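**Q** Pasting the sequence and the predicted coordinates here, then a few questions.
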Amino acid sequence: MTFPAHRPRRLRQSPAVRRLVRETHLLPSQLVLPAFVREGLTEPHPIGSMPGVVQHSLDSLRRAAAEAATAGVGGIMLFGVPAVRDAIGSAADDPRGILNVATEALVAEVGDALVVQTDLCLDEFTDHGHCGVLRPDGVVDNDATLERYAAMALAQARAGSHLLGLSGMMDGQVAHIRAALEAEGFTDTLILAYAAKYAGAFYGPFREAVDSQLTGDRRTYQLDPPNAREGVREAVTDVDEGADIVMVKPALPYLDVLAAVRDAVDVPVWAYQVSGEYAMIEAAAANGWIDRRGAISEALVAIRRAGADAVLTYWAVEAAGWLREQR
């Protein structure tokens, strides 16, 4: 029998060889933990559709952030759930609003160990659940919303946020917020643009997590799932407007977009492994249909392999522990 000169299996023959020739690596520092903090809670409240994830009180949030820092996770992204909502999301830029208070607390607690990040969007704070201010006809008013975003940005920067996560998908949001920050002297505040954020079906558990008031959908401002080139265009535009980092969201259903964005821009590219992705793996694992740790690890590596420099994932702390074990 004649064998070919190339025997690819030689590179797979042992764990040591596989580690040595591995093309894609995942580190704890490349993981960001999304966390929810709810006004008025005295203890964490479980989120039914996201087993293991909770709405935090301020005290439990501090503990979770300290745990993430100890695990070597790179950052924590905060989402606030206010007690009172209104049409313009007034609690979003209130210095004593839950998100800004939590930001101050975490910067004081772990600000030297973690990049403390804040979600900059109105959907958690409005009584209609949309990401912006509504016109009388019920359509989101892009330019009026930018003014609210600028106020949010300044409130979050004053609270000490290291990085603002612009997730609202309004036209011109990066340029408008960058100008507002510069005018007030916040020249070092990072902007993460959720550049390619798709209006897909994977956000359901998140809406439970933030007690969303949304009726209808967000298809007039989030991207249409069939469109890949449009996602790249959004990312390039956001970089031109001053974004330091761009994001693709969701992650696994849009790996092609993630790879295309990585090729198109020269800033860091992140991806958000969203609540629906989390819930699917947890549900399948709970039923014994898949290996939980294997599926989580494979999904995270796939996102890195497609081009993500960092991944927002609800498994950040747990996965960081596994990675330390492997080392």
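**A** Yep, that arrived.

**Q** okay, CA-based contacts and neighbour counts for the rest of this
**A** Will do.

**Q** Can you tell me the closest non-neighbouring residue to Leu190?
**A** Leu163 (4.4 Å; C-alpha to C-alpha, 6 or more residues apart in numbering).

**Q** what's the neighbour count on that neighbour?
**A** 25 (other C-alpha atoms under 10 Å).

**Q** Pretty sure it sits against Leu120.
**A** No: applying C-alpha atoms under 8 Å as the test, Leu163 and Leu120 come out as separate, 9.8 Å apart.

**Q** And for the lengthiest helix in the chain, what's in contact with it?
**A** When the chain is parsed with DSSP state H, its longest helix is helix 142-158. Applying C-alpha atoms under 8 Å, 6 or more residues apart in numbering, the contact partners of helix 142-158 are 88, 92-95, 100, 103, 118, 120-122, 132-133, 164, 170-173, 176-177, 180-181, 184, 186, 189.

**Q** and here's the other structure:
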Amino acid sequence: MSSLFDSYKLGSIELQNRVVMAPMTRVRASATGVPGGNAALYYAQRATAGLIVSEGISPSKQGQSEPNIPGLYNNEQEAAWRPVTQAVHDVGGRIFAQLMHGGRVGHPEINGMQPVAASAVAAQGTIFNSGGRLAFVTPVEMTVAQIQEQIEAFVDAAKRAIAAGFDGVEIHGANGYLIQQFLSDNSNQRTDEYGGSHANRVRFAVEVATAVSEAIGADRVGFRFSPGGKFHDMNESDPAGLYGTLIEALNPLGLAYLHILETASDALNDDIRKAWTGPLIVNPASVGSARFVGKADADRWLNRGADLIAFGRYFISNPDLVRRLRDGIDLAEPDVDTFYSGGDKGYIDYLEAATD
């Protein structure tokens, strides 16, 4: 079995280990989607990870899911990411930008725009806003022309990511955001070429992946999924068939990696590993789980065929997580009250473990 601390060749880049910092929303950008000046230090502190995947970044204003989410759709945002990527590279790290379009996970009070989605079906539940929580609204069903516009938004954001110094991009197709809204049959009730059959419901995901790969190179493109995941009111009635169809369509593209959360059964996850021909990142957790991922989870998944392991919340409170895992040093517990609070507290003030 490979060790978590072995180096790994991911496409054209060399990773110093198999530890991935998972994408985690921190809502510390400006109201206009510009990452804060402290983001460079935050990511650089954690750059001993083999790969960092950034927090979710909106590829368009239409795609903004929550307040203070960073974007990559204008020149000011692009320029603000350059010091971040440079800080990571200066200490030997690698970083991909996660492109996250909220789709129906959004609200007019957040970005002044009516959310768009696969179908005009509102999610059950509420969304965070600076003034409290708001009930989800019914989104506008996207026309085919609007679908193409949002594919182009992903492409433009990917190009900006490379221009800003990111090593690649991860397309967010998990956790109930726009791409999974096309995949899930309770949120996609279309009767055209983007709805109905598995082949039709995976079409948007495949078109986004294809267009972004053609724009920046497939070896710079990863894709994240949460097969069978329920977050944000998803209900995929046949995840085995759906993701089998999706992986079959994505394999020929030669993407940098597939990144999955452990939201499916062991049997389906094993089937995904067998079917997927490229590198596999696994985050052994599901959204909303109270359990944090540790080394035992990583070793279990490396033994099952994962190539890289993504750690989330422990990376918040342990900027030196790789060393702590390698040397058996106790892990600091994160302050959950500061996950989304803004400011430096709970963001850049966690300390590395003392050295002998």
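**A** Arrived safely. Bear in mind that the values here come from a model prediction, so they are computed numbers and not experimental data.

**Q** who touches the counterpart of Val269 of the first structure in the second structure in this structure?
**A** Using TM-score structural alignment as the criterion, Val269 of the first structure maps onto Leu280 of the second structure. Contact analysis of Leu280 of the second structure by C-alpha under 8 Å, 6+ apart lists Tyr257, Leu258, His259, Ile260, Arg273, Ala306, Asp307, Leu308.

**Q** The same query, at a cut-off of 7 Å, please.
**A** Each residue near Leu280 of the second structure by C-alpha atoms under 7 Å, 6 or more residues apart in numbering is listed here: Tyr257, Leu258, His259, Ala306, Asp307, Leu308.

**Q** measure it to His107 of the second structure for me?
**A** 33 Å (C-alpha to C-alpha, to the nearest Å).

**Q** go on, Phe204 of the second structure?
**A** Counting by C-alpha to C-alpha - Phe204 of the second structure and His107 of the second structure are separated by 22 Å.

**Q** These two: who's more crowded?
**A** More neighbours surround His107 than the other of Phe204 of the second structure and His107, with 29 against 24 (other C-alpha under 10 Å).

**Q** is it true that that one touches Pro115?
**A** Yes: assessed by C-alpha atoms under 7 Å, His107 of the second structure is found in contact with Pro115 at 6.2 Å.

**Q** Now do the contacts for Thr118 of the first structure.
**A** Contacts of Thr118 of the first structure by C-alpha under 7 Å, 6+ apart are Met77, Leu78, Phe79, Ser161, Leu163, Leu164, Gly165.

**Q** if I pick the fourth one, what's in contact with it?
**A** Residues touching Ser161 of the first structure, when contacts are defined by C-alpha under 7 Å, 6+ apart, comprise Thr103, Val116, Gln117, Thr118.

**Q** can you tell me which of those stay in contact in the second structure?
**A** Contacts conserved in the second structure for the contacts of Ser161 of the first structure, counting by both residues aligned by TM-score structural alignment, their matches' C-alpha atoms under 7 Å: Val116, Gln117, Thr118.

**Q** Skipping adjacent residues, who's closest to the equivalent of the first one over in the second structure in space?
**A** Read that as Val116 of the first structure. Aligned by TM-score structural alignment, Val116 of the first structure pairs with Ile95 of the second structure. Distances taken as C-alpha to C-alpha, 6+ apart place Ile52 nearest to Ile95 of the second structure, at 4.6 Å, with adjacent residues excluded.
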